[in-house]
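> predicted structure and sequence below. I'll ask about it afterward.
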Amino acid sequence: MTSPARILGAILGGGASSRFGSDKALALHEGRPLIGHVAAALAAQTQALVICGRAWGGYADLADQPAPRLGPIGGICAAMQYGAANGFSHVLIAPCDLLGIPADTAACLLPGPAVAEGQWLLGLWPTGLCQALTAAILSEGAIPVRRWIQLSGAVSVAVGGLRNVNRPGDLPI
């Protein structure tokens, strides 16, 4: 019998928010910052939570790995390294601006590697792939997340109800 997955939740919280015009992670929706909605969704289906690229909410904040300023792939690598070093089997990663993450997302993406169809920053990554991701970054530089999806063999899974917020007008009323 296999042991149940031990999943770390990780929020990609960095970024310039250039299309949004201000710090979108802190933009309010229903009286709570966007990052708070994502934190609640991930915390409900993981054993611990970290934030990549910023300090927020008293959670551990992780700097890009293996080097600074790598964009989303650096946050993914940091979360996977942290997860591997702390006994997690998987990392469920989501961007700070994604609303509507279903309560069964981790279960839908298991065993991973897998990403949400159309929202490739929402993914479940086995921590056993940590060394491969680090090696890819060290070899190729700041690779796009889509390149990592290809290299890792991640599958795309339909996950309904997701809403990415890139501009103030994308916030539901």
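Yep, that arrived. Since the structure is predicted, the reported quantities are computational estimates derived from the model, not experimental observations.
> CA atoms for contacts and neighbours, from now on please.
OK.
> tell me where the protein has helices.
For the chain, the helices defined by DSSP state H cover 34-43, 72-85, 105-109, 130-140, 145-152.
> separation between the residue lying closest to L138 once chain neighbours are set aside and R163?
Closest residue to L138 in three dimensions, ignoring its sequence neighbours and counting by Cα to Cα, 6 or more residues apart in numbering: P66, at 7.6 Å. Per Cα to Cα, to the nearest Å, P66 is found 30 Å from R163.
> quick one, which of these two is more surrounded?
P66 (20 against 15; other Cα atoms under 10 Å).
> quick check: the more buried one touching G74?
Yes. At 6.9 Å, P66 counts as touching G74 under the criterion of Cα atoms under 8 Å.
> show me the contacts for the residue lying closest to V38 once chain neighbours are set aside.
Leaving aside its chain neighbours, V38 sits nearest to C96 (6.1 Å; criterion: Cα to Cα, 6+ apart). Listed by Cα atoms under 8 Å, 6 or more residues apart in numbering, the contact partners of C96 are I11, L12, G13, A25, L34, I35, V38.
> rebuild the residues you listed as JSON lines, extending it with distance to G169 and neighbour count.
Shown next, in JSON lines, are these (distance: Cα to Cα, whole Å; neighbours: other Cα atoms under 10 Å):
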{"residue": "I11", "distance to G169": "22", "neighbour count": "29"}
{"residue": "L12", "distance to G169": "21", "neighbour count": "28"}
{"residue": "G13", "distance to G169": "20", "neighbour count": "26"}
{"residue": "A25", "distance to G169": "15", "neighbour count": "25"}
{"residue": "L34", "distance to G169": "14", "neighbour count": "22"}
{"residue": "I35", "distance to G169": "17", "neighbour count": "27"}
{"residue": "V38", "distance to G169": "19", "neighbour count": "24"}
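> farthest pair within those residues?
Within those, two members stand farthest from each other by Cα to Cα: L12 and L34, at 11.8 Å.
> use this one as the comparison:
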Amino acid sequence: MRIVNVILAGGASRRFGEPKASHVYQGKPLYEHVKEQLLKGETVIISHPKLLPFFKARGEQAVWLDDEQVRGYGPLAGIYTAMQKQEAEWYLVTACDMPFIRKETAVALSSYCHEHVDAVIPMVQERLQPLFALYHRRSLPFISACLKENQLAIKDLLQKLHVQVVPADELNVAPNEFHNINKRSDLPENGMI
């Protein structure tokens, strides 16, 4: 089973005030905290145009802007672009602003991938977490359809797919592991929330 990790770093980060992916936290950029916790294998980054030089300077090779036809269409555009540009069976999609995720959770999540499922989504504190989730390549036509119909919310996509929802307790999720960073004040000084 070939899985490609996809880091979504294409947002404007308006509330944060600067691109979140490049913000240095505890000695390294936020995206590196995320990248270190992903599955073995290739990682691709879907970047905001302003961040391309930053990622290239850090030696990242697989860095792409959203496909021009869907640029500015949010996370679905990033997932679409990754699937269009990189062949794989499954894609572990994560936002660049989730620095507390753990490799153990990614591995546990991947164990739920099978042929009758299009997406594997964690359920944490009664909320689906579609931006740390696995999507099968067969979901690409549905993503494309959502983008064409201007249905840009991931929940619209999930209604079209066969989704395996995995409760947090089955994944042994750490407290606040799925906390994402929207504002600078969301980053605790000591690294723990």
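That came through fine. Just so you know, these numbers come straight off a predicted model, no measurement behind them.
> what's the TM-score once they're superposed?
Put the two chains on top of each other and the TM-score (TM-score structural alignment, normalised by the length of the first structure) is 0.84; 163 aligned residues with a Cα RMSD of 1.9 Å.
> so which of the helices of the first structure is nearest W120 of the first structure?
Nearest to W120 of the first structure, of these and by Cα to Cα, is helix 145-152 at 7.4 Å.
> what's that closest one aligned against in the second structure?
Helix 145-152 of the first structure corresponds to residues 154-161 in the second structure, going by TM-score structural alignment.
> I'd like the distance between W56 of the first structure and D104 of the first structure.
Distance from W56 of the first structure to D104 of the first structure, counting by Cα to Cα: 24 Å.
> neighbour count winner among those two?
Neighbour totals were compared for W56 of the first structure and D104, and W56 leads with 16 against 13 (other Cα under 10 Å).
> so what's the closest residue to R167 of the first structure other than its chain neighbours up against?
Closest residue to R167 of the first structure apart from its sequence neighbours, by Cα to Cα, 6+ apart: F20 at 4.3 Å. By Cα under 8 Å, 6+ apart, F20 of the first structure lies in contact with N166, R167, P168.
> from V38 of the first structure, how far off is the last one?
Read that as P168 of the first structure. Distance from P168 of the first structure to V38 of the first structure, counting by Cα to Cα: 17 Å.
> stretch 70-81 of the second structure maps to which residues in the first structure?
Per TM-score structural alignment, the counterpart of stretch 70-81 of the second structure in the first structure is residues 67-78.
> pull out the buried positions in the matching stretch.
Residues of stretch 67-78 of the first structure classed as buried: R69, L70, G71, P72, I73, G74, G75, I76, C77, A78 (neighbour count, 16 or more other Cα atoms under 10 Å).
> residue nearest the centroid of the second structure?
Among the residues of the second structure, the one closest to the centroid is T94, at 1.6 Å (Cα atoms, centre = their mean).
> I figured that one was touching Q129, is that so?
No. The pair T94 of the second structure / Q129 is not scored as a contact, 9.5 Å apart, by Cα under 8 Å.
> excluding chain neighbours, what is closest to M123 of the second structure?
The shortest distance from M123 of the second structure to any non-neighbouring residue, by Cα to Cα, 6+ apart, is to P167 (4.8 Å).
> so how far is P53 of the second structure from that neighbour?
Relative to P53 of the second structure, and taking Cα to Cα, P167 of the second structure is found at 39 Å.
> residues near the residue nearest to M123 of the second structure, how many?
Applying other Cα under 10 Å, I find that P167 of the second structure has 17 neighbouring residues.
> one more: D170 of the first structure?
11.
> contacts only, for the nearest residue in space to it that is not next to it in sequence.
Spatial nearest neighbour of D170 of the first structure, excluding adjacent residues (Cα to Cα, 6+ apart): N164 at 7.5 Å. The contact partners of N164 of the first structure, by Cα under 8 Å, 6+ apart, come to D97, L98, L99, Q119, D170.
> between which two of those is the distance greatest?
The largest separation in those, counting by Cα to Cα, is between Q119 and D170 at 15.0 Å.
> for the first structure, just list every one of the strands.
Here the first structure has its strands, by DSSP state E, at 7-12, 28-29, 32-33, 48-52, 60-62, 90-95, 98-99, 114-116, 119-126, 155-157, 163-164.
> matching residues in the second structure for the fourth one?
The reference is to strand 48-52 of the first structure. Aligning strand 48-52 of the first structure against the second structure (TM-score structural alignment) gives residues 42-46.
> ok, back up a step: quick check: the aligned residue for the residue nearest to R167 of the first structure in the second structure?
F20 of the first structure maps onto F16 in the second structure, by TM-score structural alignment.
> ok, its match to N182 of the second structure distance?
6 Å.
> and what of F132 of the second structure?
16 Å.
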